[in-house]
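Visitor: only the shape, not the letters, is given here:
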């Protein structure tokens, strides 16, 4: 979607879009040539083979490896929880961040199981974003600075990034973003989140409809959608995805909330997500709808809806296995296996 420069903080983000790196097609060619000589029938590893090509394209590596994977979890709080759209208070966000630090969350265990790095980025939890039914979530300066902060998650020589989040009320924020970007009715984008009943889901839809209607006429610019309807953790995840593209670090996107961050970039340029793998489809009903609109095929469908990067981390284990299989498997010549011409 074309954007008009304003001279304001968002211009720094807009200017990065035309500078995004493309895939390394030479690396993909080398991977395909090696794949044809590995000790297995052609195509027998199915999507695992596609994953290796994807890694090669976006790492720019002829023998792609995953040796420094990172799961980055971004945590933020939301003023819209004042509208009674979440069954838990905002304090739970801070408590869960402490649980991450103590190693007691689901994401900690998955990272241990697959030998993944984990960093948690706490985003001003004591200062919730504005209640989007009555005010903008953030001003432009704050939103742009938070995107830039998220870009720092890619620092340190990592070779594969998974993004996840924690934030009470953020499925409401994700649904508002999706409604603002892709239209339809508010109820099309709403689900139970962390456990709302039917009455709670209906209330959530009303809140989202009000927030989007309040901004009618200002939602053609995806960055305006983000700052008006979004959250700090979502802005930071968008920054992390963008930095991955600029630094040749492939990205695995988690569930519905993480996908709402990706959707902002998709609305700016559909090719902005070519370096992303969507780790799973969430049990949150509208996640599948969003993926279909963007033409993205999730790797896993496990009925998960926890967040925390858990689905992306599960997918990261598969990506690691794909890379190791391609790199470590013998060729027919190496193994002395005869093949007919």
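Guide: Yes, it's here. Here the structure is a predicted model, which means the values were calculated and not measured. Residues are numbered from 1 along each chain as shown.

Visitor: switch to C-alpha atoms for all contacts and neighbour counts from now on
Guide: OK.

Visitor: chain center to the lengthiest helix in the chain: distance?
Guide: Ranked by residue count under DSSP state H, the longest helix found in the chain is helix 310-328. Between the mean C-alpha location of helix 310-328 and the chain-wide mean there is a distance of 17 Å, by Cα atoms, centre = their mean, to the nearest Å.

Visitor: just checking, what packs against it?
Guide: Here helix 310-328 touches helix 47-59, helix 106-114, strand 160-166, strand 251-253, going by 3 or more Cα pairs under 8 Å, 6 or more residues apart in numbering; DSSP states H and E.

Visitor: most packed of those?
Guide: Compared across those, strand 251-253 shows the largest average neighbour count, a mean of 30 (mean count of other Cα atoms under 10 Å).

Visitor: and the next helix or strand past that one?
Guide: For strand 251-253, the following helix or strand on the C-terminal side (DSSP states H and E) is helix 256-268.

Visitor: let me know the angle separating that next one from strand 160-166.
Guide: Interaxial angle, helix 256-268 versus strand 160-166 (axes from the mean of the first three to the mean of the last three Cα atoms, to 10 degrees): 120 degrees.

Visitor: put this beside the first:
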């Protein structure tokens, strides 16, 4: 697909994202006020249920399947020594996502948690800097063997960026056809918090120090080097906040672009999107800048331990569901949040009203 056709496909996807159903949310709020509980007794779950009503167009929303789509990609910037782990970890972790274990496919944290809550795991190689063996649990949509070094040049071309976005959209579409109503973009890629910090600094106009954390747990010297690398990348002035796709191509990662595609497709199909952490948040910043209606479909899992995540959530107007100090990635936090969202929808859908239960209402 050439660049013009890629751009056209993306614009079609963006234009298909409609706002949440206001009438369904109004009806859901009215129903909430009649359920057998004191007003606001379910707290944030009530707000979540109303938002889900708006997404699914019903005051009795019934989301069912949960899918986490883990995109793997490498980053040329790791050559600058910004991570505590070598890039060889990325293909090794992909092997872990697809490994056969006594408990089922996959031995990584996201696999274990997904099995526990009944979520399906999809794994995509969008830019791992290694030739990975074919595996039935691995989708190969490799755009290139890792990104370029963002310190000295743009990480991706416009065409590569669009190719990764559209690959994410296609995989999200497959997950939806296979029953997913809650989609969780996840990622694996050594160096990706460097890219996410650079995107966040540019999109929010924030200082590098305020949005750059320790990622894989780097020491003080490496953290300072990481911040300098990001500053150098920003000082190239190769992208501006008014061109979100340009920012993504300049500073991002292939897996970040892929996750953006997952989000855009999910919203276009009126499905809920659960955001895991900081790297996913960087994709969401670009996504909402491109398609403001996307914001209606985003549900943050927890505030992760990575510096800058709180600023992302504040900009997006999202309240995290928990704070467990998570910073693993893979979509783990998003999978943990899925049962909360399903429960929120179930309370709105299945609880009796005071009239139905013949319970005296408050005066």
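Guide: Perfect, I can see it now. These figures come from a predicted structure and were not determined experimentally.

Visitor: before we move on, the earlier item: which one of the helices and strands packed on helix 310-328 of the first structure lies nearest to residue 80 of the first structure?
Guide: For residue 80 of the first structure, the closest of those is strand 160-166, at 15.2 Å, according to Cα to Cα.

Visitor: onto which residues of the second structure does that closest one map?
Guide: Using TM-score structural alignment, strand 160-166 of the first structure lines up with residues 182-188 of the second structure.

Visitor: how about residues contacting that stretch?
Guide: If you take Cα atoms under 8 Å, 6 or more residues apart in numbering as the criterion, stretch 182-188 of the second structure is touched by 63-73, 90, 93-94, 172, 255-256, 259, 262-263, 266, 271-276, 279-280, 329-332, 334-335, 338.

Visitor: by how much does that stretch deviate from the first structure on average?
Guide: For stretch 182-188 of the second structure, the mean deviation from the first structure after alignment is 1.2 Å (mean Cα distance after the TM-score superposition for the first structure).

Visitor: give me the stretch of the first structure that stretch 199-217 of the second structure matches.
Guide: Under TM-score structural alignment, stretch 199-217 of the second structure corresponds to residues 177-195 of the first structure.

Visitor: how long is the matching stretch end to end?
Guide: Length of stretch 177-195 of the first structure, first residue to last, Cα to Cα, to the nearest Å: 20 Å.

Visitor: which residues does it contact?
Guide: Stretch 177-195 of the first structure is contacted by residues 86-87, 171-172, 175-176, 198, 200-202, 204-206, 208-209, 212, 219-220, 222, 225-226, 229-230, 260, 263-264, 267, 284-286, 290, 305-306 when judged by Cα under 8 Å, 6+ apart.

Visitor: let's see it at 7 Å
Guide: If you take Cα atoms under 7 Å, 6 or more residues apart in numbering as the criterion, stretch 177-195 of the first structure is touched by 87, 171, 175, 201, 205, 208-209, 212, 219, 222, 225-226, 229-230, 260, 284-286.

Visitor: and it, which residues are buried?
Guide: Neighbour-count burial for stretch 177-195 of the first structure flags 177-181, 186-187, 189-194 (criterion: 16 or more other Cα atoms under 10 Å).

Visitor: still on that earlier bit, could you figure out how far the longest helix of the first structure is turned away from helix 256-268?
Guide: With the same axes, to 10 degrees as the basis, helix 310-328 of the first structure and helix 256-268 are set at 70 degrees to each other.

Visitor: following element in sequence after helix 310-328 of the first structure, please.
Guide: The helix or strand immediately downstream of helix 310-328 of the first structure is helix 332-335, counting by DSSP H and E.

Visitor: where in the second structure does that following helix fall?
Guide: On the second structure, the counterpart of helix 332-335 of the first structure by TM-score structural alignment is residues 354-357.

Visitor: how about the matching stretch, which residues are buried there?
Guide: By 16+ other Cα under 10 Å, the buried positions in stretch 354-357 of the second structure come out as residue 354.

Visitor: show me where the stretch 151-300 of the second structure has its strands.
Guide: Taking DSSP state E, counting those that start in this stretch to define them, one finds strands in the stretch 151-300 of the second structure at 180-188, 272-275, 298-300.

Visitor: can you tell me which of the ones you listed is nearest to residue 346 of the second structure?
Guide: Closest approach to residue 346 of the second structure among those (Cα to Cα): strand 180-188, 13.8 Å.

Visitor: residue 6 of the second structure against residue 161, yeah?
Guide: No - with contact defined as Cα atoms under 7 Å, residue 6 of the second structure does not count as touching residue 161 (9.8 Å).

Visitor: who has more neighbours, these two?
Guide: The residue with more neighbours, out of residue 6 of the second structure and residue 161, is residue 161; 26 against 19, by other Cα atoms under 10 Å.

Visitor: how about that one, what's its match in the first structure?
Guide: Under TM-score structural alignment, residue 161 of the second structure pairs with residue 143 in the first structure.

Visitor: quick check: closest non-adjacent residue to residue 337 of the first structure.
Guide: The spatial neighbour of residue 337 of the first structure that comes closest, neighbours along the chain excluded (Cα to Cα, 6 or more residues apart in numbering), is residue 39 at 7.8 Å.

Visitor: quick check: that neighbour vs residue 329 of the first structure, distance?
Guide: Distance of residue 39 of the first structure to residue 329 of the first structure, given as Cα to Cα: 7 Å.

Visitor: so what touches stretch 94-103 of the first structure?
Guide: Applying Cα under 7 Å, 6+ apart, the external contacts of stretch 94-103 of the first structure come out as 105, 108, 125.
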